[in-house]
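> Sequence and predicted structure below; questions after.
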Amino acid sequence: MAALATAKRGDDREAGVRTVRAGWACAALGAALLVALVASVCLGSTSVEPGEVWSAVLRGVTGREPAPGTQDLIVWRLRVPRALLAALVGAGLGLVGTATQALVRNPLGDPYLLGVSSGASLGAVAAIVLGASAGGALGLGLSAAAFAGALLSFALVWTFARRAGDFSPLRLVLAGVGIGQFLSGFTHYLVLQAGDEQQTHGALFWMMGSLGGAQWDTLTLPAVAVLLGLAALLARSRALNAMLMGDETAASLGVDVGRLRRELFVVTSLLTGVLVAVSGAIGFVGLMVPHACRMVVGGDHRRLLPVAALFGALLLVVVDLLARTALPDQELPVGVVTALIGAPTLLYLLDRRLERS
């Protein structure tokens, strides 16, 4: 009994340390995110001083007349919406990656790697090419089509990966890559059927991830989706913790595993669909962010989810800034930059799992 009490005190002390660490991590990430947002607005083909940025933002928020010249236009109408969209998409991808890894009990879980983003891209491109994307300024039709594609691809990957009754990393990755490539083939075919060279080029660029189309009226839907997604996942954080120990253990702790899995399917697919509809398919963010955050705050989803959202937002704001400024007079697709960072991360994680097995 004394040993059990000592062990419990040790666990409580460790949990308290990780909670304090999570609080400091959120504060540090929030400050770094603010700095990154300001830098993203200041830097570009035309540099703007930080003081002028804050003045332009203040005029925009209060509805006053913009200052003469083009700087207010660049800051308020172009760069600020883009920076905020990058933060929202990054936060959403961090949340989706964290939830997906808990759902499949696999550290290689990621909406891009598992083909979910490919399904969302197929739905969105089909809506555009077939003329079914009319949904008003919020793009509800496009998001609904992307959600349907994400849900379909997730269900296919799940079915193929579990044919032998359990999840192995290799089977899950192969199923995701195979189905993702299959759906990407259909997506490229639809793009080629568009018949407009400029539209085809734009769609291909969007499929590799782009935040160039950010406008103020495109921020509402992803903002609402990310906030609701965070709330929904936090409400299920204890159940997510239980799922990491296996279905039987989670069920013995009172978790309705089947219902929880269906709910996570819907939440992750809906969030992925909304994000792909506004930014295209941006890979590897959902893979890298949860791993980095677990090193700091541990695996408890009550602490992990907020930190993952903040770190994902910070990461994508920085990546978007690099994509815009790395080459003179040329903008790289955001997905290209995340792939250059994420592919080595994936190889490292695969190598670690093979060593353990």
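Structure's in. What do you need?
> switch to C-alpha atoms for all contacts and neighbour counts from now on
Noted.
> Show me the residue at the heart of this structure, geometrically.
The centroid of the chain falls nearest to residue 93 when counting by CA atoms, centre = their mean (1.0 Å).
> need the contact list for that one.
For residue 93, the contact set (CA atoms under 8 Å, 6 or more residues apart in numbering) comprises 272, 275, 285-286, 309, 312.
> tell me the secondary structure for it?
Put simply, residue 93 is helix when judged by DSSP: H, G, I helix; E, B strand; the rest coil.
> gap between it and residue 279?
11 Å (CA to CA, to the nearest Å).
> Kindly report the same for residue 250.
With CA to CA as the criterion, residue 250 and residue 279 are 35 Å apart.
> Could you do residue 305 as well?
Separation of residue 305 from residue 279 (CA to CA) stands at 22 Å.
> related to what we said a few turns ago, neighbour count for the contacts of residue 93 - can I get that in CSV?
Output for the contacts of residue 93, formatted as CSV (neighbours: other CA atoms under 10 Å):
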residue, neighbour count
272, 34
275, 29
285, 30
286, 30
309, 30
312, 30
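> Could you single out the nearest of these to residue 171?
residue 286 (19.2 Å; CA to CA).
> and that closest one, what does it touch?
93-98, 110-112, 312.
> cool, residue 146 as well?
Counting by CA under 8 Å, 6+ apart, residue 146 touches 119-124, 272-274, 276-277.
> Give me the subset of these lying in strands.
Using DSSP state E, no member of the contacts of residue 146 sits in strands.
> most neighbours, which of those?
residue 120 (39 neighbours; other CA atoms under 10 Å).
> Show me which of the contacts of residue 286 is closest to residue 354.
residue 110 (18.6 Å).
> here comes the other one, which I'd like you to weigh against the first:
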Amino acid sequence: MRDGTAVHTRRAAGIVAVGIPALVLSMMVVATIGPAGLTVADVAAILGEQFGIGSADVSRIGTGIVMDLRLPRILLAAICGAGLGVCGAVLQSLLRNPLADPFLLGISGGASTGAVLVIVLGLGAGTISLAAGAFLGAIIAFALVMVLATVAGGGTSRVILAGVAGTQLFSALTSFIVITSADAEQTRSVLYWLLGSLSGARWGDVVITGLVSLVGLVVCLSRAGSLDAFAFGQDSAASLGVHVRALRWLLLTVTALLTATLVAVSGVIGFVGLVLPHAARMLVGPGHRASLPVTAVLGAVLLVWVDTLARTVAEPEEIPVGVGTALVGVPVFIAILARRKVAS
């Protein structure tokens, strides 16, 4: 067992060691994709100039495109991909459900309702108000789901059922608000947000989501051993000295806050938290000290490229990134299921 764990740990370290440079290179490459005619060398020079290393022979417009438009969006895509992937991995283990994803706890539905209220009622202006409404809605939905699960007696199955009920409730509220209050333009805005978009990325979004994601990853990694114990059931985990109830509340809260933060700035991006944990476990095994960092790296690389395809494949129109993750995620998930069937 220890030899297997050591092999998986070394494999995970190798994947991360290769994945991080691949992520950086991907960011550099996708920053050049678009009508500005930039090269990787131009992007590197622009970044070097920002840190006081040399000067870039690039127009001010080119510099603005990279620093104000493309780079914040690319970084936000990487952060969202990593964060959603880690949340999915934790929830699948914590709830012992291979179909669990970051939106199982009603967070997506609550965020959607909050964002729709901001759009339809005209509360505030701009993406900041939209993000605040989405975040508040997500937290209210999560609190309601936890109350329902507690009233129902707690336990993993109760949390899942309460999450399904909360998701349906807030989905219905969102539809009701749109049908009764939104005009055609507002309906279009709501639909676009519900399908996920990183087009409004700003440096403030990058800083906030980056810090929250970093804290969330550290907390989850610090509980990796306890999460491993959940694979044998709650009773077995308790017999191994895991404080089951406290750990469940801690990790559910952390994943809920992280998901709410990500949804608030990106809208609803599905399949990342569902598919990537399975892919990571196929590569490095089920141990969370190995699988969580690999999931984060895979999620970051995946969403950077999917978002780039979403903004360029149908120019001048832009496809919502949630549509892109679904188009990529469904075939990948089918392939994972087929491989597991063959292996079993």
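Happy to help now that I have it. Not measured: the values here are computed from a predicted model.
> Reformat the contacts of residue 286 of the first structure as CSV; add distance to residue 18 of the first structure.
Formatted as CSV, these follow (distance: CA to CA, whole Å):
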residue, distance to residue 18 of the first structure
93, 23
94, 19
95, 19
96, 22
97, 21
98, 18
110, 25
111, 27
112, 30
312, 20
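> which one among those gets closest to residue 7 of the first structure?
Nearest to residue 7 of the first structure among the contacts of residue 286 of the first structure: residue 98, at 28.4 Å, using CA to CA.
> which residues of the stretch 201-350 of the first structure fall in helices?
Counting by DSSP state H, counting those that start in this stretch, one finds helices in the stretch 201-350 of the first structure at the ranges 220-235, 237-243, 247-252, 257-279, 285-297, 301-325, 334-356.
> contacts for the third one?
By that I understand helix 247-252 of the first structure. 239, 242-243, 256-257.
> ok, longest helix in the first structure?
Looking across the first structure with DSSP state H, the single longest helix is helix 2-42.
> quick one, that helix and helix 285-297 angle?
Computed with axes from the mean of the first three to the mean of the last three CA atoms, to 10 degrees, the direction of helix 2-42 of the first structure lies at 130 degrees from that of helix 285-297.
> Which SSE is immediately downstream of helix 2-42 of the first structure?
Following helix 2-42 of the first structure in sequence order, the next helix or strand is helix 50-62 (DSSP states H and E).
> the inter-axis angle of that following helix versus helix 2-42?
Using the same axes, to 10 degrees: helix 50-62 of the first structure against helix 2-42 is 90 degrees.
> Would you indicate which residues of helix 50-62 of the first structure are buried?
Buried residues in helix 50-62 of the first structure, counted by 16 or more other CA atoms under 10 Å: 53-54, 56-57, 59-60.
> of all those residues, which comes closest to residue 323 of the first structure?
residue 53 (20.7 Å).
> That closest one corresponds to which position in the second structure?
Using TM-score structural alignment, the partner of residue 53 of the first structure in the second structure is residue 43.
> wait, its match sits on residue 28?
Yes. Counting by CA atoms under 8 Å, residue 43 of the second structure does reach residue 28; the two are 6.6 Å apart.
> Spatially nearest residue to residue 343 of the first structure (excluding sequence neighbours)?
Spatially, and ignoring its direct neighbours in sequence, residue 343 of the first structure is nearest to residue 284 (7.5 Å; CA to CA, 6 or more residues apart in numbering).
> and that neighbour, how far is that from residue 251 of the first structure?
Counting by CA to CA, the gap from residue 284 of the first structure to residue 251 of the first structure is 31 Å.
> which of those two has more neighbours?
Ranked by neighbour count (other CA under 10 Å), residue 284 of the first structure and residue 251 place residue 284 first, with 27 against 15.
> Can you give me every residue that contacts that one?
So residue 284 of the first structure contacts 110, 112-113, 338-339, 342-343 (CA under 8 Å, 6+ apart).
> That one -> the second structure?
With TM-score structural alignment as the criterion, residue 284 of the first structure lines up with residue 271 in the second structure.
> Which part of the first structure matches stretch 292-307 of the second structure?
Stretch 292-307 of the second structure corresponds to residues 305-320 of the first structure when matched by TM-score structural alignment.
> Likewise for stretch 3-19 of the second structure?
Counting by TM-score structural alignment, stretch 3-19 of the second structure corresponds to residues 13-29.
> once aligned to the second structure, how far is that stretch on average?
On superposition with the second structure, the mean distance recorded for stretch 13-29 of the first structure (mean CA distance after the TM-score superposition for the first structure) is 1.0 Å.
> Likewise for stretch 92-101 of the first structure?
Mean for stretch 92-101 of the first structure is 0.6 Å (mean CA distance after the TM-score superposition for the first structure).
> Show where that stretch falls in the second structure, residue numbers please.
Alignment of stretch 92-101 of the first structure against the second structure: residues 83-92, by TM-score structural alignment.
> Give me the buried positions along that stretch.
For stretch 83-92 of the second structure, burial by neighbour count (16+ other CA under 10 Å) applies to 83-92.
> cool, stretch 163-180 of the second structure as well?
Quick answer for stretch 163-180 of the second structure (16+ other CA under 10 Å): 163-167, 169-171, 173-174, 178.
> Dump the residues you listed to CSV, plus distance to residue 252 of the second structure and secondary structure.
Converted to CSV, those look like this (distance: CA to CA, whole Å; DSSP: H, G, I helix; E, B strand; the rest coil):
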residue, distance to residue 252 of the second structure, secondary structure
163, 12, helix
164, 15, helix
165, 17, helix
166, 15, helix
167, 16, helix
169, 20, helix
170, 19, helix
171, 21, helix
173, 24, helix
174, 24, helix
178, 30, helix
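> what's the matching residue for residue 114 of the second structure over in the first structure?
For residue 114 of the second structure, the residue aligned by TM-score structural alignment is residue 123.
> quick one, what contacts that match?
By CA under 8 Å, 6+ apart, the contact list for residue 123 of the first structure reads 142, 145-150.
> which of those residues also appear as contacts in the second structure?
Using both residues aligned by TM-score structural alignment, their matches' CA atoms under 8 Å, the second structure keeps these contacts from the contacts of residue 123 of the first structure: 142, 145-147.
> Need the max-distance pair from these.
Going by CA to CA, the pair spanning those furthest: 142 and 147, at 8.6 Å.
> between the two, who's got more neighbours?
Neighbour count, other CA under 10 Å: between residue 142 of the first structure and residue 147, residue 147 has more, with 31 against 28.
> With adjacent residues omitted, what lies nearest to the more buried one?
Per CA to CA, 6+ apart, closest to residue 147 of the first structure is residue 273, 4.0 Å.
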